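Chemist: below are the sequence and a predicted model for it; my questions follow.
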Amino acid sequence: MKFSQVFLKDKNFIEKIIDFLEIKEGDVFLEVGPGDGEITKEIIKKGAIVIAIEIDYNLFKVLKEKFYLVLNEKLFLFNEDFLKFNINNLSWSKFRFFSNLPYHITHSALFKIIENKEKFSDIHIMVQKEVANKIIKEKNYLSYLINYHFDVKELLVLPPNAFCPKPKVFSSFLRLLPKNNFLEKSLEEKLFSI
């Protein structure tokens, strides 16, 4: 697990996630860490376009082979680090965000999502249950920041055996809906730098 990625393998949970996504034909998803493409495949089957960012070159090659029939039509693949990826360089102006976030980049990825929230109509992410609890149930900097910018709902809790390789922790599938905040960006930055 070079990039601390775990892949959802349980078909029942994959089906539930696809149901929660409520995919419409023509939706454009920005997917971070598609891994082996199991969920990517289901999103494309529903008629959506997927822009997938995969940091692991070996997985990137697997995805290119697996999806060669729809490359640059239904699937646009980037072998890059999401944290360094410039979303503004993409042709689309609005996306739906989906990710089974690698555990080691969760916090940094959340900050990047906040910085680009105007680009996302909704965000669906898989995180460690512990991180979900910090966001939803605890009073801390991350919780205030996320809840200021988004309405957050936990949709599913997934056991370790739903994934391969099997992590040591439970995972949560969250929906974040961007809020329309009234503070100017400079005031927001001051508020959250205190």
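Modeler: Structure received.

Chemist: from now on I want contacts and neighbour counts done on CA atoms only, so please keep to that.
Modeler: OK.

Chemist: next secondary structure after the host helix or strand of N12?
Modeler: Element membership for N12 (DSSP states H and E) is helix 11-21. Scanning forward in sequence from helix 11-21 by DSSP H and E, the next helix or strand is strand 28-32.

Chemist: ok, second structure coming up, stack it against the first:
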Amino acid sequence: MNEPPGLLGPADVRRLADELDLRPTKKLGQNFVHDANTVRRIVELAEVGPADVVLEVGPGLGSLTLGLLGSGAQVIAVEVDSVLATRLPVTVRERAPSAFDRLTVLRADALCLRSQDLPRPPTALVANLPYNVAVPVVLHLLAELPSMGHGLVMVQTEVADRMAARPGSRVYGVPSVKLAWYGRARKVSAVGRSVFWPVPNVDSALVEFERRPPPADIDRRGVFEVVDAAFSQRRKTLRAALAAWAGSADRAAELLVSAGIDPRSRGEQLGVEDFAAIAAKV
């Protein structure tokens, strides 16, 4: 079955890869989506349209880029691979010429991106993120780009579970708490391995994010220091885990009690508001 003009199918992805002599690397987490229905579903779930400026990290060969442009949104595509960054505008001009003026391609590492690097403030993040840097990229962009109010990212299923976990969950940890500082993350859909080339050896999922006001009027960095300390020894009670951060176990217990938290608790039992309460007592 032929794909409608604009979207890439399996044959298109392989042709582009051959043209560029591209050999996808695990180091860059390169697994390219070649299923148009998956692209349509991502764009639909992302709820972006003409009013949005979408930041896409790792556009690769352009499968998702074309879908996002098809929504009417402006797209800022950030690509670390210079060959792919150079080819993407050509692909868009060939397959979606009327949308070409809504595309900006930046050759950059998303982990080093600053707000001043962008031509306009993005309203949304939509991306198929490399598995090895997914959480650091999302956290960095949320901190750096306050205009980014919502998003949808495709990540490894285990990463998705950690991003969306709630207190008390077995996989609740540092990514869960830090994301909760910025808003609410929710795992919305599984993605089959067969929609990628090359086929990855892990399952994927879509995580939706909606920014909300911080849970407390306090410096984020101080809260994140408490979070990092609490989970650095997650088998220990907070009294013990926070000893180095607080200066001693007794001082940690004093701060915890002052914040209304049982020193015998463990990090996975606390919500982001609790960590903010602890940080506020310093």
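Modeler: Looks like it arrived, so ask away. Here the structure is a predicted model, which is why all the values come from computation and not from measurement.

Chemist: any idea what the TM-score is?
Modeler: The TM-score (TM-score structural alignment, normalised by the length of the first structure) is 0.90; 193 aligned residues with a CA RMSD of 1.9 Å.

Chemist: so the helix holding N12 of the first structure matches what in the second structure?
Modeler: Aligning helix 11-21 of the first structure against the second structure (TM-score structural alignment) gives residues 36-46.

Chemist: once aligned to the first structure, how far is the matching stretch on average?
Modeler: On superposition with the first structure, the mean distance recorded for stretch 36-46 of the second structure (mean CA distance after the TM-score superposition for the first structure) is 1.5 Å.

Chemist: ok, back up a step: what packs against the helix holding N12 of the first structure?
Modeler: In terms of contacts (3 or more CA pairs under 8 Å, 6 or more residues apart in numbering; DSSP states H and E), helix 11-21 of the first structure is packed against helix 38-45.

Chemist: downstream of the helix it packs on, the next helix or strand is which one?
Modeler: Assigned by DSSP H and E, the successor of helix 38-45 of the first structure is strand 49-53.

Chemist: how close does the aligned partner of I87 of the first structure in the second structure get to L55 of the second structure?
Modeler: I87 of the first structure maps onto S115 in the second structure when the alignment is built from TM-score structural alignment. Distance from S115 of the second structure to L55 of the second structure, counting by CA to CA, to the nearest Å: 12 Å.

Chemist: how about G183 of the second structure?
Modeler: For G183 of the second structure, the distance to L55 of the second structure - CA to CA - is 18 Å.

Chemist: doesn't V207 of the second structure lie inside a strand?
Modeler: Yes - using DSSP: H, G, I helix; E, B strand; the rest coil, the assignment for V207 of the second structure is a strand.

Chemist: chain center to stretch 65-83 of the second structure: distance?
Modeler: 16 Å (CA atoms, centre = their mean, to the nearest Å).

Chemist: the stretch 51-200 of the second structure: strands as residue ranges?
Modeler: In the stretch 51-200 of the second structure, the segments counted as strands under DSSP state E, counting those that start in this stretch are 53-57, 74-79, 103-107, 124-128, 150-156, 183-191, 196-197.

Chemist: just so I know, which of these lies nearest R212 of the second structure?
Modeler: Of all the strands of the stretch 51-200 of the second structure, strand 183-191 sits nearest to R212 of the second structure, with 4.4 Å by CA to CA.

Chemist: so where in the first structure does the closest one end up aligned?
Modeler: Going by TM-score structural alignment: strand 183-191 of the second structure matches residues 150-158.

Chemist: okay, now the aligned residue in the first structure for V133 of the second structure: neighbour count?
Modeler: When the first structure is aligned by TM-score structural alignment, V133 of the second structure is paired with I105. By other CA atoms under 10 Å, the residues close to I105 of the first structure number 13.

Chemist: can you check A230 of the second structure too?
Modeler: 27.

Chemist: please identify the helix or strand for it.
Modeler: Per DSSP H and E: helix 220-232 holds A230 of the second structure.

Chemist: ok now that helix, how far from the chain's centre?
Modeler: On the basis of CA atoms, centre = their mean, helix 220-232 of the second structure sits 20 Å off its chain's mean C-alpha point.

Chemist: likewise for stretch 27-36 of the first structure?
Modeler: Mean-position distance between stretch 27-36 of the first structure and its chain equals 7 Å (CA atoms, centre = their mean).

Chemist: contact partners of that stretch?
Modeler: If you take CA atoms under 8 Å, 6 or more residues apart in numbering as the criterion, stretch 27-36 of the first structure is touched by 5, 7, 40, 47-55, 59-60, 62-63, 82, 94-102.

Chemist: aligned to T86 of the second structure, what sits in the first structure?
Modeler: Aligned partner of T86 of the second structure by TM-score structural alignment: K61.

Chemist: dump the residue contacts of the residue of the second structure positioned farthest from its centre.
Modeler: If you look at how far each residue of the second structure sits from its centre, by CA atoms, centre = their mean, the farthest one is D250, at 37.6 Å. The contact partners of D250 of the second structure, by CA under 8 Å, 6+ apart, come to 239, 243.

Chemist: which position in the first structure pairs with it?
Modeler: Checking TM-score structural alignment: D250 of the second structure goes with nothing.

Chemist: please produce a ChimeraX select command covering the buried subset of the contacts of stretch 27-36 of the first structure.
Modeler: Those of the contacts of stretch 27-36 of the first structure that count as buried under 16 or more other CA atoms under 10 Å are selected in ChimeraX with:
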select :5,7,40,48,49,50,51,52,53,54,55,59,60,63,82,94,95,96,97,98,99,100,101,102
